[in-house]
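**Student:** Below are the sequence and a predicted model; questions follow.
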Amino acid sequence: MTDAADLTAKLIRCPSVTPIEGGALVLLADMLTAAGFEVQRVDRNDIPNLFARWGVKGANKTFGFNGHTDVVPPGDLGSWTHPPFSGHVEDGVIWGRGATDMKSGVASFVAAAIDFVTETPPDGAVVLTITGDEEGAGRDGTRALLDWMDAQGERMDVCIVGEPSNPDVMGEMMKIGRRGSVTFHIAARGVQGHAAYPHRAKNPLHALTRFLNELIAEPLDQGTDHFDASGLQITSIDCGNPASNVIPEKATAVINIRFNDLHTGASLTADLAERARKISEETGVTLTLEADISGEAFLTKPGPFVDLVRDIVTQETGRVPVLSTSGGTSDARFVKDHCPVLEFGLVGHFMHQVDERVPAAQIHQLKAIYQRILKEYFE
């Protein structure tokens, strides 16, 4: 039997701060190869990624798991009770960077997959996609794996992303979708002048703040059946002007929108661009914007796959998980273009914190849930 908690500690001891591999994928590759998986490194632009498949390519049923071994920087080492890459184990708790997010999740599905195919070889295939670029830009991580899979004719029929999904206790929540996210950088260019002679200038701040006020005057929507209302936040306004008697020539702002399935990144971009065009015409101040769409809203509708996972989680934990679309973004936003995807993992209390840690009992429970999902999926 593969000990997922012990594997978690070993992975924590690999200092895999994005984009450094740190030995984590090498460790997993060796384990999976020994268990009969076909293993392939799929690095792109020096970003490390791992693909592993047990069973034949193109099998009638293929179950997938996705996760990441890269972690955020530990910060001030002196603030940690135990060194962040020690994998310290004490009183049934494993300490270290990545203990929650998400080396424990990877260890759980790797251990579950190895034991499942060893003890009860299925009529089908199990695919694991593990990236070293989830905490970074994400351009050459899971995206690279999926691009490579498409080129090679590799497929997953369904996939679980093992990110922490439970707010407080195991079994209370699983993610069946995520909001989209788009960041807009707005630039306003007017005419500089003396504050006492505003008729000789065009104040970019007046046009910019009018634009922003219109955006926050009314909600973008009221939400949908599975999503809360979309949210818009102004995160920066600046003009770099140190003088109180000078109307500046330029001003900038940044806003972030977390949007539901009533919108797309493109539709929001078009809406804001039209608003900016009208204000530019009326004020003579040129408003331009650049959009950075980091993910679209998506939903895996309740059905056989969602029901299977929800029923097993309920039976194993005694709690019926809420089907949620809350939170930020994850690599599920890429997987959803490949196959139906949901997220279920550990409790996320300590992710990205100093003294990140996880109870070993949670890891064992998560492995058991994953292994049972595999068993019942192939039955």
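**Tutor:** Arrived safely, thanks for sending.
**Student:** Only C-alpha atoms from now on, for both contacts and neighbour counts.
**Tutor:** Will do.
**Student:** ranges for the helices of this structure?
**Tutor:** In the chain, the helices defined using DSSP state H lie at 4-12, 24-34, 103-119, 142-152, 204-217, 265-283, 304-317, 332-335, 360-378.
**Student:** other SSEs contacting the shortest one?
**Tutor:** Packed against helix 332-335, as judged by 3 or more C-alpha pairs under 8 Å, 6 or more residues apart in numbering; DSSP states H and E, are the following elements: helix 142-152, strand 341-343.
**Student:** residue boundaries of the strands in the stretch 51-200 of the chain?
**Tutor:** Assigned by DSSP state E, counting those that start in this stretch, the strands in the stretch 51-200 of the chain fall at 62-68, 89-90, 93-95, 125-131, 158-161, 173-175, 177-178, 180-189, 193-194.
**Student:** just to revisit the earlier point, ranking the helices and strands packed on helix 332-335 by mean neighbour count, which comes first?
**Tutor:** strand 341-343 (a mean of 29; mean count of other C-alpha atoms under 10 Å).
**Student:** and it, how far from the chain's centre?
**Tutor:** 11 Å (C-alpha atoms, centre = their mean, to the nearest Å).
**Student:** who touches that strand?
**Tutor:** Here strand 341-343 makes contact (C-alpha atoms under 8 Å, 6 or more residues apart in numbering) with 158-165, 174-177, 300, 306, 332, 335.
**Student:** do stretch 15-31 as well
**Tutor:** Residues from elsewhere that reach stretch 15-31, judged by C-alpha under 8 Å, 6+ apart: 11, 14, 39, 47-50, 52, 69-73, 85, 110, 130, 132-136.
**Student:** check contacts around the spatially most central residue of the chain.
**Tutor:** For the chain, the residue nearest the mean C-alpha position is Ser330 (1.4 Å; C-alpha atoms, centre = their mean). Going by C-alpha under 8 Å, 6+ apart, Ser330 touches 134, 163.
**Student:** here comes the other one, which I'd like you to weigh against the first:
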Amino acid sequence: MIDAADLTARLIRCPSVTPEEGGALVLLQDLLEEAGFEVHRVDRNGTANLFARWGAKGARTFGFNGHTDVVPPGDPGSWTHPPFSGHLDDEGVIWGRGATDMKSGVAAFVAAAIDFVRQTPPDGALILTITGDEEGPSRDGTIAILDWMAQQGERMDVCIVGEPSNPDHMGEMMKIGRRGSATFRIGARGVQGHAAYPHRARNPLHALTRYLAELTTEPLDHGTDHFDPSGLQITSIDCGNPASNVIPESASAVVNIRFNDLHSGAGLAERLADHAARIEAETGVALTITAEISGEAFLTAPGPFVDMVRDVVTQETNRQPVLSTSGGTSDARFVKDHCPVVEFGLVGHLMHQVDERVPAQQVRQLQSIYHRVLERFFE
């Protein structure tokens, strides 16, 4: 059997800060090929990705998705143990960047998959998709793998993304969807002038702050059965004006919206543009909106797949996980266009922090959960 905790430590020792592969995918490719998986590197634009399949193409297929790239560790001197040491201490805790997000999750599903096909070869197939571009722009990672799969006729019927999903304890939460995320950059252009003679100027800040105030006054919605209300946050206002007696010519602001499945990115962009057109007509200040949609809201509705994963987690942890759509974005936002997807992984409260670490037993428990999910799926 493969020990997922040991594999986690070995992966941590690969310094795979986005976009560097760092040896992590080479390590996994060697393990998977030795276990009889057909493995392909699906690199695109300098980003390293891995696709592995055991079993016949076109058979009933269970998929896993995860990433081996990590965020920078910051000052190594701030760490109790070096960030790429994979140190296992006397209390059975593994230290290092990626210990929770998410080399442990990848190690758990790789180990579970290899042990499963060796012990009880299923009547079906397993596909593992592992990217090196989740913490970065995410343009050439899971998207590239899914594009390649479409070209090759590869297909998953369902998929688990192994991102950390539990707030504090194993079994607390699994993700069955995610909110969408959109960033809007608003530019306002008026007429510069002296602050003592405002009638000779057109203040862009007045129009912009009015626009932003109205955006934040009216709720976007009141939530749904599986989603909290959508949230709009102003994250920046700037005009670059060092003089207190000058009305600036231009100003800008940034707004981020995390939205539920009552909205789409395009619909929100249209809503903000219509609002800007009204303010522009009333003030004479030109407002421009640039939208960046990083992900749409989605939901994998409760049903046989969700129920199966939830039942296994409950049996293995003695906790029934909450079905949640909270948090930021993950690569599940791409997988959902391919097949039904849920997220279940480790406790994530230490991810991206100095002294990121994980109990080895927790990684082994996750390996056991994934193994049991595969048994249930192929029963």
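**Tutor:** Arrived safely. Fair warning: this is a prediction, and the values are worked out from it, not measured in the lab.
**Student:** hmm, which of the contacts of stretch 15-31 of the first structure are the buried ones?
**Tutor:** Buried residues within these, counting neighbours by 16 or more other C-alpha atoms under 10 Å: 11, 14, 39, 47-50, 52, 69-73, 85, 110, 130, 132-135.
**Student:** And the strands of the stretch 51-200 of the first structure: which comes nearest Asp311 of the first structure?
**Tutor:** strand 173-175 (11.5 Å; C-alpha to C-alpha).
**Student:** mean deviation (superposed) between that closest one and the second structure, please.
**Tutor:** When the second structure is superposed, strand 173-175 of the first structure averages 0.2 Å from its matched positions, counting by mean C-alpha distance after the TM-score superposition for the first structure.
**Student:** which residues sit in contact with the nearest residue to Asn241 of the second structure once chain neighbours are set aside?
**Tutor:** Closest residue in space to Asn241 of the second structure, ignoring its immediate chain neighbours: Pro248 at 6.3 Å, by C-alpha to C-alpha, 6 or more residues apart in numbering. By C-alpha under 8 Å, 6+ apart, Pro248 of the second structure lies in contact with 190-193, 203-205, 239, 241.
**Student:** any idea which of these has the most stuff around it?
**Tutor:** Among these, the one with the most neighbours (other C-alpha atoms under 10 Å) is Pro204, at 28 neighbours.
**Student:** what about the closest residue to it other than its chain neighbours, distance to Ser326 of the second structure?
**Tutor:** For Pro204 of the second structure, ignoring the flanking residues on the chain, the nearest one in space by C-alpha to C-alpha, 6+ apart is Gly190 at 4.9 Å. Taking C-alpha to C-alpha, to the nearest Å as the measure, Gly190 of the second structure falls 39 Å from Ser326 of the second structure.
**Student:** what's the matching residue for Thr235 of the second structure over in the first structure?
**Tutor:** Matched by TM-score structural alignment, Thr235 of the second structure corresponds to Thr235 in the first structure.
**Student:** thought that match was touching Leu212?
**Tutor:** No. Taking C-alpha atoms under 8 Å as the definition, Thr235 of the first structure is not a contact partner of Leu212, at 11.1 Å.
**Student:** Between these two, tell me which one has more neighbours.
**Tutor:** Set Thr235 of the first structure next to Leu212 and count neighbours by other C-alpha under 10 Å: Leu212 wins out with 18 against 10.
**Student:** Which residue comes closest to Gly223 of the first structure once chain neighbours are left out?
**Tutor:** Once flanking residues are discounted, Gly223 of the first structure sits nearest to Ala229: 3.7 Å by C-alpha to C-alpha, 6+ apart.
**Student:** same deal with Ala291 of the second structure?
**Tutor:** Closest to Ala291 of the second structure by C-alpha to C-alpha, 6+ apart is Phe184, at 4.6 Å.
**Student:** Contact partners for that neighbour?
**Tutor:** By C-alpha under 8 Å, 6+ apart, the contact list for Phe184 of the second structure reads 254-256, 269, 289-292.
**Student:** Over in the first structure, see which of those survive.
**Tutor:** Here is what carries over to the first structure from the contacts of Phe184 of the second structure, by both residues aligned by TM-score structural alignment, their matches' C-alpha atoms under 8 Å: 254-256, 289-292.
**Student:** how about CSV for those residues, with distance to Val117 of the second structure and neighbour count added?
**Tutor:** Formatted as CSV, those follow (distance: C-alpha to C-alpha, whole Å; neighbours: other C-alpha atoms under 10 Å):
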residue, distance to Val117 of the second structure, neighbour count
Val254, 50, 18
Val255, 48, 18
Asn256, 44, 19
Ile289, 52, 17
Thr290, 49, 14
Ala291, 46, 19
Glu292, 42, 14
